[in-house]
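Student: Pasted the sequence and its predicted model underneath.
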Amino acid sequence: MASVAAVTGRLRSLKAWGAETSGTPLLSEFGYGDVLMASDPHEAQLMNTHAVLMALSEDSLLKPFRQMSGMPAPGEDLGGWYTYDPDYDYRKGFDKGFAPGCTFGQWVSALARAYAINGDEATRQKVLRLNRLYAQTITADFYVRNRFPAYTYDKLLLGLLDSHTYVKDPQALAILEQTTNTALPHLPGHAVEHDVRWRMDKPADDASWTWDESYTMPENLFLAYQRGAGHRYYDLGLQYLDDKTWFDPLSRNENVLKGRHAYSYVNSLCSAMMAYMVAGSEKHLHAAQNAFAMLQAQSYATGGWGPDEMLRAPGSSDVYNSLTNTHHSFETPCGSYAHFKLTRYLLRVTRDARYGDSMECVMYNTVLGAKPLQNDGENFYYSDYNFDAKRVYKEARWACCSGTLPQVATDYRINTYFRGPQSVYVNLYIPSTLRWTEGGVTLLLTQEGDYPFEDHATFTVTSSAPADLTLHFRIPAWAPGASIYVNGKRQSGLAMPGQFAAIRREWSTGDRVELELPLQMRLETIDAQHADTVALLRGPLVLMAVKQQQDSPLPKFTREQLLAAQRISERQWQVNSANGPVTMLPFTSLGEQPYTTYVRL
């Protein structure tokens, strides 16, 4: 018989993690240039997205801004969502003209972050040129003609902030001020819920004019205040907090997720976290913590959420039903970007390792397996968890996920390590080297290993002088029996699942930490009502069953057969079934093969 402990469900409790935050200083992020990645899949995603952005024509990038502002607009249309079409009607197709220019700010942000990583002067110069060309197009007409004035302003705001911070563009804040002055008269005076009509000069029968996302803006408005853009951005951040119908009930632990647009409302929880981190609002911290627990309760085993881009009612069978009624299971790059930001904020505030577990789960099982961004704008959008699933590009080019994927690819670095007073927190186990100084001492922490395919990771210290500090290592909640060795000696009582293991000592060059994380097979149910529908996991990886054809019958397994999966190559497992042996692969290794994430017992 399989152990009962080996069969689990998603987090069912609505109790927030890491609630004890009073008096605890925030962990800080390291800089993009402080982490040197040595992981091929992570680096490949960065190189792919960066190359695509660098190759984009600047006239094409500025074309919708110029057109919508009534200016001459040379160059070719990029096509897809990015194109401006004054006669656009979403009811005739979502492709050409849905969101002209909306990803521009995200692409500038990603380029600025990439420059902070690689120091490439051509990247810096492209950012500077784009900012100056964009500044020439700032007019009220752009916002009047834009279905998404708040969404677009929010992305432009972040692109200019990252240009100021990472590229040191001396004009970025002035351009931001000009942008804000022009945009504000054409934004609602407060956060407006998705699907609520507020632009009375637009057609009442065209729902797309109600899909703007003003409720996500406070995060970047508070960030602008933090980075020196002025106190008006602090005031604007407070002004656009979506309190009455969203944060207030969430802070009271009332589940109001049902029916809301998944990505944008999860993204708005980052605004709640910034309201706490910048303005000290405990209410908004509680709202974000409670909402994340609610989100976990309706997530897939992959960590993804929001089938058909909608949050679901608590206790419903909607997520289970999505295994047969949709292929649009999780809006992957956008959803991952929001998820990473939210868990990063929560971890920095609470130091709760389980937020790192969630980040890791989403990284390995969703966005790291996204198909590459193409030069013509083909982009990976949905992860598919249907019983008849396949990894495909979205039918529309240059969709919103083409904006967030380049940002995700840069941000792996700032998700991997965090800094506390005389301490470093190792959050993600990715081959890499962290470089920093502590009390005038220069230190390197080099991480090696083939985790999550092997159960160990090794860390080596290089130090210009002996340094007294604490290294913290995340012990996943699924890893009972984990162990830590320092210079070959086992450290007893430190490796507690679901916590950071703290090792304080005087560190010198050559000191070595070895981390062993037992990668046990386990099953996870889709929900409590359907305990016979399960996913197979090994450590943080969901192993997905490869099918002969997309519509071929599901393989039939017993619990014992799944838990007895045998590894037959570095990244491939096999399970015996009533239909014969079935290959099991992680999402990053599926290629073009049809698969199913869940099977019925």
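Tutor: Cool, got the structure.
Student: For the rest of this, base every contact and every neighbour count on C-alpha atoms.
Tutor: OK.
Student: For Asn325, see how far away Glu524 is.
Tutor: 21 Å (C-alpha to C-alpha, to the nearest Å).
Student: Same drill for those two, tell me which one is more crowded.
Tutor: Per other C-alpha atoms under 10 Å, whichever of Glu524 and Asn325 has more neighbours is Glu524, with 21 against 15.
Student: In a strand, that one, correct?
Tutor: Yes - counting by DSSP: H, G, I helix; E, B strand; the rest coil, Glu524 is located in a strand.
Student: Can you say which helix or strand has Val534 in it?
Tutor: Per DSSP states H and E, Val534 falls inside strand 533-538.
Student: who touches stretch 492-504?
Tutor: 352-354, 425, 468-484 (C-alpha atoms under 8 Å, 6 or more residues apart in numbering).
Student: Span of that stretch from start to end?
Tutor: 14 Å.
Student: Just give me how far it sits from the chain centre.
Tutor: Remark: stretch 492-504 is offset 26 Å from the chain centroid, using C-alpha atoms, centre = their mean, to the nearest Å.
Student: alright, now check it against this:
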Amino acid sequence: MKIQWFKTSILIGLVASGMQALAQQPQLQSFSLNEVHLLKSPFLDAEQTDMGYMLKLDPDRLLAPFLREAGLKPKAESYGNWENTGLDGHTAGHYLTALAQMYASTGQKVWKTRLDYMVSELKRCQDNRTDGYVGGVPEGPLMWEHVANGNFDLFNKRWVPWYNLHKLYAGLRDAYLIGGNAEAKDVLIKLTDWADRLLSKLSEQQIQKMLDTEQGGMNEVCADVAAITGDNKYLVLAKKFDHQAILQPLEAHQDKLNGLHANTQIPKVIGFERIAELDNDSSFDSAARFFWETVVDNRSISIGGNSVREHFNPANNFISMVESEQGPETCNSYNMLKLTKMLFLTKPDAKYMNYYERTLYNHILSSQHPGKGGFVYFTPIRPDHYRVYSQPDEGFWCCVGTGMENHGKYGEMIYAHQGKDLYVNLFIASKLDWKQQGIALVQTNNFPFEEKSELRIVSTKPSTFKLWIRQPEWVKEGGFTLRLNGKFIKAAKDANGYVSINRKWNNGDRVSIQLPMRNKLEYLPDHSEWVSIVHGPIVLAAATDTTKLVGLMADGSRFGHVATGPLEPIDKAPLLVDNGNDISAELKPITEAPLRFTFANMVYQPQYKQLKLMPFFELHDARYMLYWPIAKADSIEQRKHQLADDDNIIALAKRTVDQVSPGEQQPESDHSIESNGSKTGVFRNKHWRDASGYFAYKMRTTPSVKALLVTYYGGDANRSFDIYLDDQKLAHVVLDGSQGDIFFTKEYAIPASVAKPGIVVVKFVAEKGSIAGGVFDVRMVKESKTLN
């Protein structure tokens, strides 16, 4: 059966390839990146900074894992960090996409040259085998051979193999569709055929079990191959990658996301929506929209990000995010914007673009260092903490890969079109070449520093079309106004949040848009007494200190992406006083600096009254306040005591040399988890791991380490197990339920022979017929008296 349709809401940028759509286009289409060019703005600056970072990477070092696995001699040594510790090759896939996007966005040949070279080398790797496989997964061919026969022993010991491979699939797709490299299409299809054969002998139950491990958006890319080729077999393959444990609750509009690894789920939902587009499946579409609404409305903070330590925290309790140095992950927002784009193009509604704009300005734009380059993994909202940035030859985290992509595709959703209708979604200075209509649209502004924008038509002859302009939710009441060639025009907002002008447009016609911004205090989704200060779509923050920025420019160490500098006490952080006044009356503009404000009347402590607010995307190389504790004037002392009580991690953090959260994907991967007969889960919003056999972590030690701290649940009973450090038995543990309905922590003294610089294996081994664990937290700690 051949598919007779093709939709491009994700498959954008059909540029140099000249590929024709097979049939019906979607309701609304984005423009190709080569049709939108950025003008002077923070986004153009970010694009240029990204280019500098990308040019510092060596394609041959990125390609080394693929040549190694194909039995060919690498031309250069592989990069380190995540690129030689199990996720080998994942960055190259991101790099292909980033190269294609940068070529389309700028037209500069250097990006096309690099892209074509990398694709040719990947093809050489594929051609050196007979099965169509190409990948950088360590010992991948042997592992995949076992998987094809239903043996997942090696698969379970590798670091998210399908996730790794998904980056290559996506990179090849984009190299073809955006970068115009036809060879990438051939490599992609052969690689997809390999996957189809690989899964052909596996049962549905085996595949679903396999999908418990993070797999990126394999359902999406296989659906894209179906659209590219018109062959339905790839859509069948895409559906094999649908993870039913996630899909079914979403189809029933049930929020079962608490405790799940956030960025594992978002790409799956992108795949659900892609299949819905191609298969006209309303159930999949409904599931994807429910997921979006749940995450955006209940689980996202003011900058648009979500998750703590990469997992969805309880929607009704954000205290873990407030406390943690591992706040929202940039990859999550990258994927949420991708999903948002898809949903908007199939059902245009300003709510999607409102979220898109908020996240673009405040999380994505802020996630790249503006001078040196470098990308942010976690954005803490903990008071007085900071972010760290990658360096080109050191860090190869997931957020480095998506980071290179993020800042090369800012033009993708500024405009959209449907027939002769043109949508202006974002107020970013840019030039649109609307080739189908033979006109250009130039948007000039200094937004958000000036609260206005202007659209100018450039054409050789009159053209009739309807211009739709988003009326943002953040504009002051009655302040959104339009003028056509200097004359005020009345335009009513439709149900989707847009105003329209339908006329014959002439060369030089101008539409002036006034965008006066309102201010607001935005509480966390759980409505706790924590607020962010928002001006229009811009989240404001304040720099508090520039000291103790440990690892600001991250090295290549396993934990380099985490801001591990000392945590400051939350109860000592700046506290805002709710005086009952409108926030606009409290913010005092600094006239010589746009989007800078003082707000001394709101700040309780005298030493913080000189703090200045600024756009978060401009705040770097400093500790900061992004979310602020707030209290009524008559309850200040009560609020301070509450903050001290809530901040239950700082004393423990000062003692901690190394820590792992059992059951959480990234912390366990960071500590080289090994297990047999083990399982994980979430109990009272805490992750756990136990085993009928064993589980083990590699943990750091120093001469100052004096004890191992392990957290259990008091209700667990009839469990006995041993704890080993390397091969030395440290303790025998019996859990008998006597502690009752609480979590409790045991401290085990560590022999001096173990407390030394380096790595020790902490192993939990069940007695025969019993269970080891459940274990909720594991820490290597110093003595209490060494805190300072």
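Tutor: Arrived safely, thanks for sending. Small disclaimer: the values here were computed from a predicted structure and weren't measured.
Student: mind listing the helices for the stretch 251-400 of structure 2?
Tutor: For the stretch 251-400 of structure 2, applying DSSP state H, counting those that start in this stretch gives helices covering 262-279, 282-298, 319-323, 330-346, 350-359, 398-406.
Student: got the residue ranges for the helices in the stretch 401-550 of structure 1?
Tutor: Using DSSP H, counting those that start in this stretch, helices in the stretch 401-550 of structure 1 cover 401-416.
Student: ok, Ala223 of structure 2 - contacts?
Tutor: 234-235, 237-238, 271, 274-275, 278.
Student: for Asn131 of structure 1, same thing?
Tutor: Counting by C-alpha under 8 Å, 6+ apart, Asn131 of structure 1 makes contact with 160, 172, 175.
Student: Map it across to structure 2 for me.
Tutor: Structural alignment (TM-score structural alignment) places Asn131 of structure 1 against Val119 in structure 2.
Student: hang on, the earlier thing: out of the contacts of Ala223 of structure 2, which one sits closest to Leu345 of structure 2?
Tutor: Using C-alpha to C-alpha, Arg274 is the member of those that lies nearest Leu345 of structure 2, at 11.8 Å.
Student: Chain neighbours aside, what residue packs nearest to that closest one?
Tutor: Excluding its sequence neighbours, the residue lying closest to Arg274 of structure 2 (C-alpha to C-alpha, 6 or more residues apart in numbering) is Glu220, at 6.0 Å.
Student: so how far is the one helix or strand that neighbour maps to off the chain centroid?
Tutor: Element membership for Glu220 of structure 2, per DSSP H and E: helix 218-229. Distance of helix 218-229 of structure 2 from its chain centroid, counting by C-alpha atoms, centre = their mean, is 22 Å.
Student: now swap in stretch 249-264 of structure 1 and tell me
Tutor: 19 Å.
Student: thinking again about what came up before, so where in structure 2 does the strand holding Val534 of structure 1 end up aligned?
Tutor: Alignment of strand 533-538 of structure 1 against structure 2: residues 530-535, by TM-score structural alignment.
Student: The residue nearest the centre of structure 2: what's its closest spatial neighbour, skipping adjacent residues?
Tutor: Nearest to the geometric centre of structure 2 sits Cys331, at 1.7 Å (C-alpha atoms, centre = their mean). Spatially, and ignoring its direct neighbours in sequence, Cys331 of structure 2 is nearest to Cys399 (5.5 Å; C-alpha to C-alpha, 6+ apart).
Student: corresponding residue for Thr442 of structure 1 in structure 2?
Tutor: For Thr442 of structure 1, the aligned position in structure 2 is Gly438, judged by TM-score structural alignment.
Student: Repeat that for Val408 of structure 1.
Tutor: By TM-score structural alignment, Val408 of structure 1 lines up with Asn406.
Student: Check Val486 of structure 1 too.
Tutor: In structure 2, Val486 of structure 1 lands on Leu484 (TM-score structural alignment).
Student: what about its match, distance to Lys504 of structure 2?
Tutor: 12 Å.
Student: more crowded one of the two?
Tutor: Leu484 (16 against 11).
Student: just checking, the more buried one touches Asp509?
Tutor: Yes - look at Leu484 of structure 2 against Asp509 with C-alpha atoms under 8 Å: they come within range, at 7.4 Å.
Student: can you list the helices of the stretch 251-400 of structure 2 in TSV and add distance to Asp690 of structure 2?
Tutor: Output for those, formatted as TSV (distance: least, C-alpha to C-alpha, whole Å):
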stretch	distance to Asp690 of structure 2
helix 262-279	22
helix 282-298	30
helix 319-323	23
helix 330-346	28
helix 350-359	38
helix 398-406	28
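Student: Out of the ones you listed, flag the one nearest Met102 of structure 2.
Tutor: Comparing the helices of the stretch 251-400 of structure 2 by C-alpha to C-alpha, helix 398-406 comes nearest, at 8.5 Å.
Student: Quick one: average offset of the closest one versus structure 1, please.
Tutor: Compared with structure 1 after the fit, helix 398-406 of structure 2 shows a mean deviation of 1.3 Å (mean C-alpha distance after the TM-score superposition for structure 1).
Student: Tell me the counterpart of Asn181 of structure 2 in structure 1.
Tutor: Per TM-score structural alignment, Asn181 of structure 2 is aligned with Asp169.
Student: mind listing what that match touches?
Tutor: Contacts of Asp169 of structure 1 (C-alpha under 8 Å, 6+ apart): 128, 163.
Student: Just say helix, strand or coil for it.
Tutor: coil.
Student: In contact with the residue nearest to Val225 of structure 2 when sequence neighbours are not counted, which residues?
Tutor: Distances taken as C-alpha to C-alpha, 6+ apart put Tyr234 closest to Val225 of structure 2, at 6.4 Å, once the chain neighbours are dropped. Tyr234 of structure 2 makes contact with 192, 196, 222-223, 225-226 under the criterion C-alpha under 8 Å, 6+ apart.
Student: Any chance of CSV for the residues you listed, columns distance to Tyr355 of structure 2?
Tutor: Listed next are these as CSV, based on distance: C-alpha to C-alpha, whole Å:
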residue, distance to Tyr355 of structure 2
Thr192, 34
Asp196, 37
Cys222, 28
Ala223, 26
Val225, 29
Ala226, 30
